[in-house]
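Colleague: Below are the sequence and a predicted model for it; my questions follow.
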Amino acid sequence: PRIDSDFILFDEAQDSDGVMLQILARQTHAQIIYVGDPYQQIYEWRGALNAMSQIDAPELALTESFRFGALFATLASRLLQLLGERTPLRGQPGIGSIISDDPAIAPPVDAILCRKNVSAIWHLAAGIEAGHRPSIRM
C-alpha cells in the first residue's frame, strides 16, 4: 500500500516486523522518521526486527528521561555502558530516587522497580498491608 503522507513517524521501531519494514521501504515519496531504542527491544522472541539496525540514516540520541531522577540515570548509564553505549543518560533533578536491595525499607514512593516476580509480589502485599492501593505493571 501507499501511505498518502509527506511524513511518517514510525515509533517503537526496535520491535517492528518484516511486513512493516517492507511497507515503509516502498514509501519513497515520504520522509520516514524512525523512533526506537535497541536496548528496549522486547519482542525479538516473536520475530520482531530492530528497524534501527536495518536502515541507513543519521542517528540522534535522546539522553534525557522525564521518568526518573539522577540516581537511576547514573545506574542506567553504567549498565548501558557495559552494552557498548557511550552516551550517558540524564535524569530529572526534581525526581528523587532510592536504590535499595532491602525489602524492609519502605519509604514513601510512587514506583518500585523489581528484578524478580517474587519481589514484586512482596511489595504488592506490603503495600496492601500498609493500606495503600498498589498495582503491578509489567
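Modeller: On my side now, so go ahead.

Colleague: C-alpha only now, for contacts and for neighbours.
Modeller: Fine.

Colleague: Give me the buried positions along stretch 71-79.
Modeller: Leu71, Phe72, Ala73, Ser77 (16 or more other Cα atoms under 10 Å).

Colleague: On the three-state scheme, the third one is what?
Modeller: Reducing the assignment to helix, strand or coil with DSSP: H, G, I helix; E, B strand; the rest coil, the entry for Ala73 is helix.

Colleague: and the closest residue to Gln31 other than its chain neighbours, how many neighbours?
Modeller: Once flanking residues are discounted, Gln31 sits nearest to Phe7: 4.8 Å by Cα to Cα, 6 or more residues apart in numbering. Here the count is done by other Cα atoms under 10 Å, and Phe7 has 13 residues near it.

Colleague: part of a strand, is Leu9?
Modeller: Yes - assigned with three-state DSSP, Leu9 falls within a strand.

Colleague: then this one, side by side with the first:
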Amino acid sequence: MSEKLSGKSEMSSVEFVSDALRRRGAPTSIGPVKARIWHAARELGWTVSRTKDAWYADPRISLSADEVRDIEEATGLRYGRQELKEIDKIIARADALLEGADPDFHRPFVAAIRAFFGALDRTGTEG
C-alpha cells in the first residue's frame, strides 16, 4: 500500500518530488548527494540535469503528471492531494451513514473523524 508523504499542507508538486527523491528515491545509504542524484536519474530514466533540478526543487521547473507518477511509482509515496480527496470521500460516507442519527451525536462524531484524519496528515505521521 502506498504511503502519503507528509509535510506542508499545500506542498507543490516540485516540493513533493524533491522530498520524495531525497527520502526514498535515492536514500543516504547510496552515498554523497551527487551519487544519489545520478542513481535517481538512472532509476527514473530522467536526465541528470532534470533530476538535479527536481532534487533541489528549482522553482523554474514545471513537472508533468507523468513525472510525478514516475516518482510515486519509484518511491511508493503519493502526492497529498490525492489522499485528501480519498479522506473527503470517507468522511462523506460516514456522514451518509449517520443521516438520521441523533444530532447531539452526529456533529461531535464527524468532528472526531475529521480530527483523526487531520492528525494523519501532519508532519511526522508518515506510514
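Modeller: It's in. Just so we're clear, the structure is a prediction, and the values are computed from it rather than from any experiment.

Colleague: Post the TM-score for the overlay when you can.
Modeller: Scored by TM-score structural alignment, normalised by the length of the second structure, the superposition of the two chains gives a TM-score of 0.21; 55 aligned residues with a Cα RMSD of 5.5 Å.

Colleague: circling back to that earlier point, hang on, isn't the residue nearest to Gln31 of the first structure packed against Leu24?
Modeller: No - taking contacts as Cα atoms under 8 Å, Phe7 of the first structure lies outside contact range of Leu24: 11.2 Å.

Colleague: anything in contact with each of those two?
Modeller: Ile32 (Cα atoms under 8 Å, 6 or more residues apart in numbering).

Colleague: all strands of the second structure, in order?
Modeller: If DSSP state E is used as the criterion, the strands of the second structure fall at 3-4, 77-78.

Colleague: could you dump these to TSV with mean neighbour count and distance to Val68 of the second structure?
Modeller: Output for those, formatted as TSV (neighbours: other Cα atoms under 10 Å; distance: least, Cα to Cα, whole Å):
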stretch	mean neighbour count	distance to Val68 of the second structure
strand 3-4	18	13
strand 77-78	22	9
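
Colleague: Minimum distance to Trp38 of the second structure: which of those has it?
Modeller: Smallest distance to Trp38 of the second structure across these (Cα to Cα): 20.2 Å, for strand 77-78.

Colleague: So which elements touch that closest one?
Modeller: strand 3-4 (3 or more Cα pairs under 8 Å, 6 or more residues apart in numbering; DSSP states H and E).

Colleague: any idea which element Leu80 of the first structure lies in?
Modeller: Using DSSP states H and E, Leu80 of the first structure maps to helix 70-82.

Colleague: Following element in sequence after that helix, please.
Modeller: helix 117-129.

Colleague: ok, and for that next one, which residues are buried?
Modeller: Neighbour-count burial for helix 117-129 of the first structure [16+ other Cα under 10 Å]: Ala120, His123, Leu124, Ala126.

Colleague: Ile32 of the first structure: which of those is nearest?
Modeller: Using Cα to Cα, the buried residues of helix 117-129 of the first structure come closest to Ile32 of the first structure at Ala120, 39.2 Å.

Colleague: quick one: Glu129 of the first structure from Ala120 of the first structure, how far?
Modeller: 14 Å (Cα to Cα, to the nearest Å).

Colleague: And for Leu79 of the first structure?
Modeller: Leu79 of the first structure is 21 Å from Ala120 of the first structure, by Cα to Cα.
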